[in-house]
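Visitor: Got a predicted structure plus its sequence, pasted below:
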Amino acid sequence: MSNPPPAGRPDRESIKVACSNCSLRELCMPMGLSDDEMARIDDVISARRKVKRKTALFRSGEKFHALYAIRTGVFKTCVVAEDGRDQVTGFQMAGEIVGLDGIVNDQHTCDAVALEDSEVCVMPFDRIGELSREVGALQHHLHRVMSREIVREHGVMLLLGTMRAEERLAAFLLNLVQRLQARGFSRSELVLRMTRQEIGSYLGLKLETVSRTFSRFAEEGMIEVHQRHVRIVDTQRLKAILAQPGGSF
């Protein structure tokens, strides 16, 4: 039996991909590219990679080779805390890019694990870097992606540093729905691919607190919950929980 390929490189089962024909192009690629520029990007981002549920796309400490645009599925990024537990640092979905953590020191500083069977487009970083210097829109787009990550991290710091449990969970649910809506999904219904434990790890809350807060939101008629299916019944009341100093995400 052959050994699996390094996590940062496509394997033999990788599938040929064309960004120009992808329905998620508007989410992970810059707009307004010429046909020639789009063809050059197609040539660089030439493969997809399937990642099974609970399997790592890459691990902390591995050599950084590429960025990955998520085509289907959901990932979590996590690091090992001082007490040995996994600390979830983010959840990423279709149209978003993972792997930016590896740029600084040429190695990944977190794990990226699929929460369901997923597929990513492999973006070899050396070739993307070369092309971005020639295609200004691509370089600007990469800078925007990196800036968005910085803003997100600041939002998480605010979330964990100043918000009560109710505010944290309300912000989390509203943020998820907003991101899903941008991908053409319902503005009020979602399926949580992450566990309550993982949500708690991300929000800095105990599992019992997450479960209790979900129950409270349901009892007060703000949401309906059936296992991992959640329907936002009263968006305005969830937003009202955040309508106070520091209550943003």
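Guide: That came through fine.

Visitor: CA atoms for contacts and neighbours, from now on please.
Guide: Noted.

Visitor: Let me know the helix or strand that the most centrally placed residue in the chain is in.
Guide: The C-alpha lying nearest the average C-alpha coordinate of the chain belongs to Q92 (CA atoms, centre = their mean; 1.2 Å). Using DSSP states H and E, the element containing Q92 is strand 86-93.

Visitor: Remind me what the next helix or strand after that strand packs against, helices and strands.
Guide: Per DSSP H and E, strand 86-93 leads on to strand 97-98 as the next helix or strand towards the C-terminus. For strand 97-98, the packing partners by 3 or more CA pairs under 8 Å, 6 or more residues apart in numbering; DSSP states H and E come out as strand 66-72.

Visitor: what about versus this one:
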Amino acid sequence: MSPSEVRPLHIHYLKAACSNCSVLELCLPIGLTGQEVERLDTLIVQRVKVKKGAALYRTGDPLRSLYAVRTGSFKTSVVSLDGREQVTGFQMLGEMLGLDAISAEQHACNALALEDSEVCPIHFAQLEKLAHELPSLQHNLNKLLSREIVRDHSMLMMMGNMNSDERLAAFLLNLSQRFSIRGYSSREFVLKMRREEIGSYLGLRLETICRGIAHLRDQALVEIAGRNVKVLDMDGLRQLVAGCHRDAPL
């Protein structure tokens, strides 16, 4: 399917400016001077709104831009030849999308909005050129790529050494920390993804996710009603996750 066939996405365009953005301290400009941020501003001429369920890009689309999530949230996924979806990540405000395309210059996954969202496209060729002139920006790009590698390693650790309850607890802790960094409650938040999508990401069946939620509730660690999460015992969640590392083979 060609990009033109998958693009009726109800995307709207707005003016943008990094220097006036509420997630400046979480995004690509972090640590840049005011003058450097102004230069980065010139690469972001518009913001893009993406409706819930619409694709920002799809597997095979050519690399044009990286995308900073300004509002809302996304999931990235790959689809097997027989049509099965494997969720590879969930992104929220202040995080970057599109890094998967840098190596082959085309996207290796789909990126779909979990809710009405907005991103700031950063033209990649222009970004590369500016990064050569601004070592601090190049440093930030390197950190973003390194973070992707660390995330992949963490997922391998989770899949190889954690049982289903530990994986679910680690997932909720990760969301809690990310919400906290963004100034939201670390103990009460809303899941933007469906249970099936969580299961795909964690390598678990839907029924296993449902049982895991019941187990965490029975241990008085969390309450989950629909998509509303309330963490009752943060230390208990951490101990549950840490237990897997103590028992893991050397």
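Guide: Right, received. Where do you want to start? As the structure is a prediction and not an experimental result, all values here were calculated from the model.

Visitor: can you give me the strands in structure 2?
Guide: Under the criterion DSSP state E, structure 2 contains strands at 12-14, 47-50, 55-57, 65-71, 73-79, 85-92, 96-97, 110-113, 117-123, 188-190, 222-225, 228-231.

Visitor: so which of the ones you listed gets nearest D165 of structure 2?
Guide: Across the strands of structure 2, D165 of structure 2 has its closest neighbour in strand 222-225 (12.0 Å, CA to CA).

Visitor: Show me what the closest one is packed against.
Guide: If you count contacts as 3+ CA pairs under 8 Å, 6+ apart, strand 222-225 of structure 2 packs onto helix 206-218, strand 228-231.

Visitor: Specify the angle between the longest helix seen in structure 1 and strand 86-93 in degrees.
Guide: If you go by DSSP state H, structure 1 has its longest helix at helix 136-162. Calculated by axes from the mean of the first three to the mean of the last three CA atoms, to 10 degrees, helix 136-162 of structure 1 forms an angle of 140 degrees with strand 86-93.

Visitor: wait, what's in contact with M162 of structure 2?
Guide: By CA atoms under 8 Å, 6 or more residues apart in numbering, the contact list for M162 of structure 2 reads 241, 244.

Visitor: quick one on the thing from earlier: show me what counts as buried in the longest helix of structure 1.
Guide: Within helix 136-162 of structure 1, the residues scored as buried using 16 or more other CA atoms under 10 Å are 137-139, 141-142, 145, 156, 158-159.

Visitor: and if you look at stretch 86-103 of structure 2?
Guide: Using 16+ other CA under 10 Å as the test for burial, stretch 86-103 of structure 2 gives 86-102.

Visitor: ok, now stretch 185-202 of structure 2?
Guide: Across stretch 185-202 of structure 2, burial judged by 16+ other CA under 10 Å covers 186-189, 192-193, 195-202.

Visitor: Pull the residues that contact it.
Guide: Residues outside stretch 185-202 of structure 2 that contact it (CA under 8 Å, 6+ apart) are 73, 85-89, 114-115, 159, 167-168, 176-177, 179-180, 205-206, 208-210, 227-232, 234.

Visitor: and the aligned residue in structure 2 for D106 of structure 1, how many neighbours does it have?
Guide: Mapped onto structure 2 by TM-score structural alignment, D106 of structure 1 lines up with E105. E105 of structure 2: 14 surrounding residues under other CA atoms under 10 Å.

Visitor: what does Y68 of structure 1 give?
Guide: Burial measure for Y68 of structure 1: 24 neighbouring residues, criterion other CA under 10 Å.

Visitor: Same question for M234 of structure 2.
Guide: Neighbour tally, M234 of structure 2, other CA under 10 Å: 17.

Visitor: swap in the one 3 residues further on?
Guide: The local packing count at L237 of structure 2 equals 23, with neighbours defined by other CA under 10 Å.

Visitor: who's in contact with the residue nearest to it when sequence neighbours are not counted?
Guide: In space, and not counting its chain neighbours, L237 of structure 2 is closest to A169: 6.0 Å by CA to CA, 6 or more residues apart in numbering. A169 of structure 2 makes contact with 216, 237-238, 240-241, according to CA under 8 Å, 6+ apart.

Visitor: out of these, which ones does structure 1 keep as well?
Guide: Retained in structure 1 (both residues aligned by TM-score structural alignment, their matches' CA atoms under 8 Å) from the contacts of A169 of structure 2: 237-238, 240-241.
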